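*Asks:* whatever this is, show me its structure:
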Amino acid sequence: MLRIHFSDGDLARTRVAAAPDPVSEIAASLHRLQSRKGRWAYVGWYRTARQQLRDKGLERVLRSVLLPLYPRAAYFPDFLTPAGAVGDFDTGMEAIVATPPQRVLAELAVLDRTVGAPAWAGQLTGLQARKELVGMLRAYHAAVVAPYEEQAQARIEAERVARCRGLLDGGVEGMLSGLGPMLRWRPPVLEVSYPKQTADRDLHLDGRGLTLVPSYFNWGEPVAFADPQLPPVLWYSLLHEPSSPGAPYGSDASERPLTTLLGRARAVALRAAATGATTAEMARAAGVSASSASRHATALRDAGLITTVRHGPAVLHTLTPAGASLLRAGTGGPG
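*Replies:* Now for the predicted structure:
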């Protein structure tokens, strides 16, 4: 278990990232390729990713370079997910290249002691080797992570809306209380589930606050930097819901009655409103244009299923009690 200790100042400096962190999503997606845990949530991605890696000639790079550097284990090097580049892919790649050789060597030594480092890993102390690694990471990202960025962004925006509701109801502590089963808020400590083979440790924020980063490809235990001196960041899983084998996310067979009644796009729009969604978020979730999403939102609002309020330059759609009842009935779940 990881115990993160907050002061009042840390609570004031805690935030939820506004966008996916593409560099950490590389790591999380590589972990998905190494485990069957949660595979049902990524069935479509897994098949597409394997095909893309074959088509792009990246299978050897995956096996011999990337998987050994990013083991799904108690540790992989912190420099591979740069602290100062959360949310910025190019900055993250540049930071990996610019990592001091002494730090690379020290973190690879930890990797070797923990799970074993590949024999060639020491070459990464050289600038040219790190540039070549970044080239491989860019190719991998383009093949299997970038095509899912819009889906990840839509999920994160919905997650931010949910966290904002916790914030409105109970302040930052209310927001921390709703982060999911892997994170438990016991004031003034956030307890984070870690793999069983990982020793318990404490992280004292010391006034630095915490950046919470919802991760599309993370599954199960959240991830934090091993080095407590780095800026505090916690990547945690978005809660995926079961789908029928081979179906894309959000197309569970239990939702077919709702889709039959409303049509696919309108059913997806209603489902997006369950956690609060802007028109743009509805459009991304349903895979339609903004104008089409606006028409669907209008139809749902006229039917009394959603309500709409202005939220800055955008509008936020949320369920009415009638909409929530229909969604529960249409999906066969508790809502």
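*Asks:* from now on I want contacts and neighbour counts done on CA atoms only, so please keep to that.
*Replies:* Noted.
*Asks:* neighbouring contacts of stretch 240-256?
*Replies:* The list of residues contacting stretch 240-256 from outside it, by C-alpha atoms under 8 Å, 6 or more residues apart in numbering, reads 40-44, 268, 330-332.
*Asks:* show me where the stretch 201-335 of the chain has helices.
*Replies:* With DSSP state H, counting those that start in this stretch applied, the stretch 201-335 of the chain shows helices at 256-262, 264-272, 279-286, 290-302, 321-331, listed in chain order.
*Asks:* quick one, the fourth one and helix 264-272 angle?
*Replies:* Put plainly, it is helix 290-302. Here the directions of helix 290-302 and helix 264-272 differ by 70 degrees (axes from the mean of the first three to the mean of the last three C-alpha atoms, to 10 degrees).
*Asks:* same for helix 290-302, what does it pack against?
*Replies:* In terms of contact count using 3 or more C-alpha pairs under 8 Å, 6 or more residues apart in numbering; DSSP states H and E, helix 290-302 is assigned the packing partners helix 264-272, helix 279-286, strand 306-311.
*Asks:* export those to TSV and tack on mean neighbour count and distance to L105?
*Replies:* Rendered in TSV, the data for those read as follows (neighbours: other C-alpha atoms under 10 Å; distance: least, C-alpha to C-alpha, whole Å):
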stretch	mean neighbour count	distance to L105
helix 264-272	23	46
helix 279-286	24	42
strand 306-311	16	48
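*Asks:* wait, which of these is closest to G135?
*Replies:* G135 sits nearest to helix 279-286 of all the helices and strands packed on helix 290-302, at 29.5 Å, using C-alpha to C-alpha.
*Asks:* before we compare anything, build this one as well:
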Amino acid sequence: MWETLLSLYRLRRRTGEVVFAQWRRSAGPQAPADTRLLTDLVPPSGYAADFLTPVTDGLTLADGLEALRRTPRRRLSQDLSVLAGARRLPSWTTALAEGRPEAVTRLADAVEQYFEACLAPYWTRITGHLGRERARQTALVADGGWERVLEDLHPTARWHYPVLELGYPVDQELHLGGRGLQLVPSFFCQGLPTTLFDGDREPVLVYPVRHEPGWSAPDGTRTSLASLLGRTRARVLAAIGESPCTTSEVARRTATTLPTASQQASALRGAGLVTSRQNGQSVLHSITSLGLALLAGGPS
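*Replies:* Next up, the predicted model:
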């Protein structure tokens, strides 16, 4: 449910072009007509209705949709009131705020149809990324305990027992009061972490995972890039395409040695796919427009 909601931001915002542009071009035209019901509740930026991401015991889409259908009328009304404070809502949301079954059912059906059209074709790749993140977190727990996990959660994370500080779009405090904090790695979360607006609900922290440019390309295209450049060099190009980074960061992102990262970046620079400049004691690598076109598999 979180991926469904956050993907709606990625679908309409021209940010993260390296990672999401190809998916946006492919998935956007497939969005069903009733996707407009979702975009009414998920504006291009800012607050989206909390009830769209219910906490469930099960982890399937069916579990999330069933929880959405059972949303209490009070919660529907409360969340829509918050949303109405920031933007004008269309008339159909009145029936939703009143908890009318036909309105709630139509909304749940719209979520399912959007998922099947725009996310299901890529779901194996998305869950593969999330699985690797969970494995990484498991290794961090084994290596340094939960303190290590919290410190490594996001570049803005600062853990000073008993407070975790993170970059966030607005000033907000979440007091656990003895409750656990559910960490949710998200593929379509970009930039800063996010959480529910209502702090009285089960505490959850959704944070972005590292992405691989070209993830939504057909398998043949992805294989061709590795065949053209070599597997390691293709990974280095994708790592630099994700965001400008130092040689040390390239090595970390690609799980290679520092000399290998430096050698591959130099080869890519010679081919005009990346540029490099001195940044203090480090060298900062950035992808060029030619490198972006190669990753995206688009026209020259």
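*Asks:* where does the TM-score land?
*Replies:* TM-score for the superposed chains, counting by TM-score structural alignment, normalised by the length of the second structure: 0.72, backed by 249 aligned residues with a C-alpha RMSD of 3.3 Å.
*Asks:* looking at the helices and strands packed on helix 290-302 of the first structure, which is closest to R72 of the first structure?
*Replies:* Minimum separation from R72 of the first structure across those (C-alpha to C-alpha) falls at helix 279-286, 29.6 Å.
*Asks:* what does that closest one contact?
*Replies:* Among residues not part of helix 279-286 of the first structure, those counted as contacts by C-alpha under 8 Å, 6+ apart are 150-151, 154, 157, 264-266, 268-269, 272-273, 289-290, 292-294, 297, 314-317.
*Asks:* can you state the direction angle for it and helix 290-302?
*Replies:* On the basis of the same axes, to 10 degrees, helix 279-286 of the first structure is oriented at 100 degrees to helix 290-302.
*Asks:* one step back: nearest to L58 of the first structure, of the helices of the stretch 201-335 of the first structure?
*Replies:* Checked against C-alpha to C-alpha, the stretch from the helices of the stretch 201-335 of the first structure lying closest is helix 279-286, at 29.1 Å.
*Asks:* matching residues in the second structure for that closest one?
*Replies:* Under TM-score structural alignment, helix 279-286 of the first structure has no counterpart anywhere in the second structure.
*Asks:* mind checking how far that helix is from the chain centre?
*Replies:* Mean-position distance between helix 279-286 of the first structure and its chain equals 18 Å (C-alpha atoms, centre = their mean, to the nearest Å).
*Asks:* that one versus strand 306-311: what angle between them?
*Replies:* The directions of helix 279-286 of the first structure and strand 306-311 differ by 130 degrees, with the same axes, to 10 degrees as the criterion.
*Asks:* picking that back up, buried ones among the contacts of helix 279-286 of the first structure?
*Replies:* 151, 154, 157, 264-266, 268-269, 272-273, 292-294, 297, 316-317 (16 or more other C-alpha atoms under 10 Å).
*Asks:* and the helices in the stretch 1-150 of the second structure, which stretches?
*Replies:* Defined through DSSP H, counting those that start in this stretch, the helices belonging to the stretch 1-150 of the second structure, from first to last, are 2-12, 17-27, 35-41, 61-69, 73-84, 93-97, 101-114, 123-151.
*Asks:* export those helices as a markdown table, with columns for distance to D171 of the second structure.
*Replies:* Putting the helices of the stretch 1-150 of the second structure into a markdown table (distance: least, C-alpha to C-alpha, whole Å) gives the following:
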| stretch | distance to D171 of the second structure |
| --- | --- |
| helix 2-12 | 20 |
| helix 17-27 | 27 |
| helix 35-41 | 22 |
| helix 61-69 | 28 |
| helix 73-84 | 17 |
| helix 93-97 | 28 |
| helix 101-114 | 30 |
| helix 123-151 | 20 |
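*Asks:* which of the ones you listed sits closest to P203 of the second structure?
*Replies:* Nearest of these (C-alpha to C-alpha): helix 2-12, 14.1 Å.
*Asks:* list the buried ones in that closest one?
*Replies:* Applying a neighbour-count criterion of 16+ other C-alpha under 10 Å, one finds 2-11 buried in helix 2-12 of the second structure.
*Asks:* and for stretch 188-204 of the second structure?
*Replies:* Using 16+ other C-alpha under 10 Å as the test for burial, stretch 188-204 of the second structure gives 188-191, 193-196, 203-204.
*Asks:* and stretch 51-63 of the second structure, how far out from the chain middle?
*Replies:* On the basis of C-alpha atoms, centre = their mean, the separation between the geometric centre of stretch 51-63 of the second structure and that of its chain is 17 Å.
*Asks:* next: stretch 152-171 of the second structure.
*Replies:* Computed by C-alpha atoms, centre = their mean, the chain-centroid distance of stretch 152-171 of the second structure equals 18 Å.
*Asks:* same question for stretch 286-293 of the second structure.
*Replies:* Offset of stretch 286-293 of the second structure from its chain centre (C-alpha atoms, centre = their mean): 22 Å.
*Asks:* can you tell me how far the closest residue to H285 of the second structure other than its chain neighbours sits from A217 of the second structure?
*Replies:* Spatial nearest neighbour of H285 of the second structure, chain neighbours left out: S276 (4.4 Å); criterion: C-alpha to C-alpha, 6 or more residues apart in numbering. S276 of the second structure sits 27 Å away from A217 of the second structure, going by C-alpha to C-alpha, to the nearest Å.
*Asks:* give the contact list for the residue of the second structure positioned farthest from its centre.
*Replies:* If you look at how far each residue of the second structure sits from its centre, by C-alpha atoms, centre = their mean, the farthest one is G270, at 32.4 Å. If a contact means C-alpha under 8 Å, 6+ apart, then G270 of the second structure has no contacts.
*Asks:* chain center to stretch 211-225 of the second structure, what's the gap?
*Replies:* For stretch 211-225 of the second structure, the distance from its own C-alpha centre to the chain's C-alpha centre is 18 Å (C-alpha atoms, centre = their mean).
*Asks:* just stretch 206-224 of the second structure next, same as before
*Replies:* Stretch 206-224 of the second structure has its C-alpha centroid displaced from the chain centroid by 12 Å (C-alpha atoms, centre = their mean).
*Asks:* what of stretch 123-140 of the second structure?
*Replies:* Using C-alpha atoms, centre = their mean, the mean C-alpha position of stretch 123-140 of the second structure is found 13 Å from that of the whole chain.
*Asks:* give the contact list for W92 of the second structure.
*Replies:* Contacts here follow C-alpha under 8 Å, 6+ apart; on that basis W92 of the second structure touches A103.
*Asks:* if you could redo that for V184 of the second structure, that was the one I meant.
*Replies:* With contacts defined as C-alpha under 8 Å, 6+ apart, the neighbours of V184 of the second structure are 204-207.
*Asks:* now those in a markdown table, with distance to T39 of the second structure?
*Replies:* As requested, these are exported to a markdown table (distance: C-alpha to C-alpha, whole Å):
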| residue | distance to T39 of the second structure |
| --- | --- |
| V204 | 23 |
| L205 | 22 |
| V206 | 20 |
| Y207 | 22 |
